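Novice: Give me the fold of what follows.
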Amino acid sequence: MDERPEPDEQTAAVPALVEAQLETARAEVFRAYVRARAKARELAAEAEPPERREPPGTG
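Specialist: Okay, the predicted model is just below:
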């Protein structure tokens, strides 16, 4: 006898799984964006002449 669940039971969890994966992907993209933005600010600050740089902690 086949003990596998009915197809409806198997596919019922798919949307929830996809939604969870989508949330994880969104979080990863946001973290990458924040890291890239911080790195860009760091590089921009290094490229400015010393007399134009903002004091640390003001940016």
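Novice: C-alpha from now on. contacts and neighbour counts both.
Specialist: OK.
Novice: residues contacting the residue nearest to the spatial centre of the chain?
Specialist: What sits nearest the mean C-alpha location of the chain, by CA atoms, centre = their mean, is residue 28, with 2.2 Å. Not one residue lies near residue 28 by CA atoms under 8 Å, 6 or more residues apart in numbering.
Novice: From residue 35, how far out is it?
Specialist: 11 Å (CA to CA, to the nearest Å).
Novice: now do residue 52
Specialist: Taken as CA to CA, the span from residue 52 to residue 35 is 24 Å.
Novice: Counting neighbours, go ahead and name the busier of those two.
Specialist: residue 35 (12 against 8; other CA atoms under 10 Å).
Novice: how about this one, so we can line them up?
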Amino acid sequence: MKTILTKAALVISFLMAIYLFSYCYVEALRISDTDVDKKEGGTFLVMSIMAFVFSGLTYLFI
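Specialist: Purely as a prediction, here's the structure:
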């Protein structure tokens, strides 16, 4: 039997994973559109790692 707190954690982690994956997609499009030789991809790397972390948390709360 799941508590309300567990259900809330599931919803929050699922929404954060969806948001971070979509933000990574937009960031990757922005990075690939630039013509600069040196690309700044720190935000993309951090957001993609956090997206997988929240995806794992979603799996944990199911």
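Novice: Distance from the longest helix belonging to structure 2 to the middle of the chain?
Specialist: With DSSP state H setting the assignment, residue counts place helix 4-33 as the longest helix in structure 2. With CA atoms, centre = their mean, to the nearest Å as the basis, helix 4-33 of structure 2 stands 4 Å off its chain's centre.
Novice: what does stretch 41-56 of structure 1 give?
Specialist: Worked out by CA atoms, centre = their mean, stretch 41-56 of structure 1 lies 27 Å from the chain centre.
Novice: Structure 2: which residue goes with the residue nearest to the centre of structure 1?
Specialist: The alignment partner of residue 28 of structure 1 in structure 2, by TM-score structural alignment, is residue 14.
Novice: same check, this time on residue 19 of structure 1
Specialist: Per TM-score structural alignment, residue 19 of structure 1 is aligned with residue 5.
Novice: contacting residues around its match?
Specialist: Residue 5 of structure 2 neighbours (CA under 8 Å, 6+ apart): none.
Novice: And it, how far from residue 50 of structure 2?
Specialist: Counting by CA to CA, the gap from residue 5 of structure 2 to residue 50 of structure 2 is 21 Å.
Novice: try residue 19 of structure 2
Specialist: Relative to residue 50 of structure 2, and taking CA to CA, residue 19 of structure 2 is found at 10 Å.
Novice: so is residue 2 of structure 2 in a helix, a strand, or just coil?
Specialist: coil (DSSP: H, G, I helix; E, B strand; the rest coil).
Novice: What number of residues are in the vicinity of it?
Specialist: Residue 2 of structure 2 has 8 nearby residues by other CA under 10 Å.
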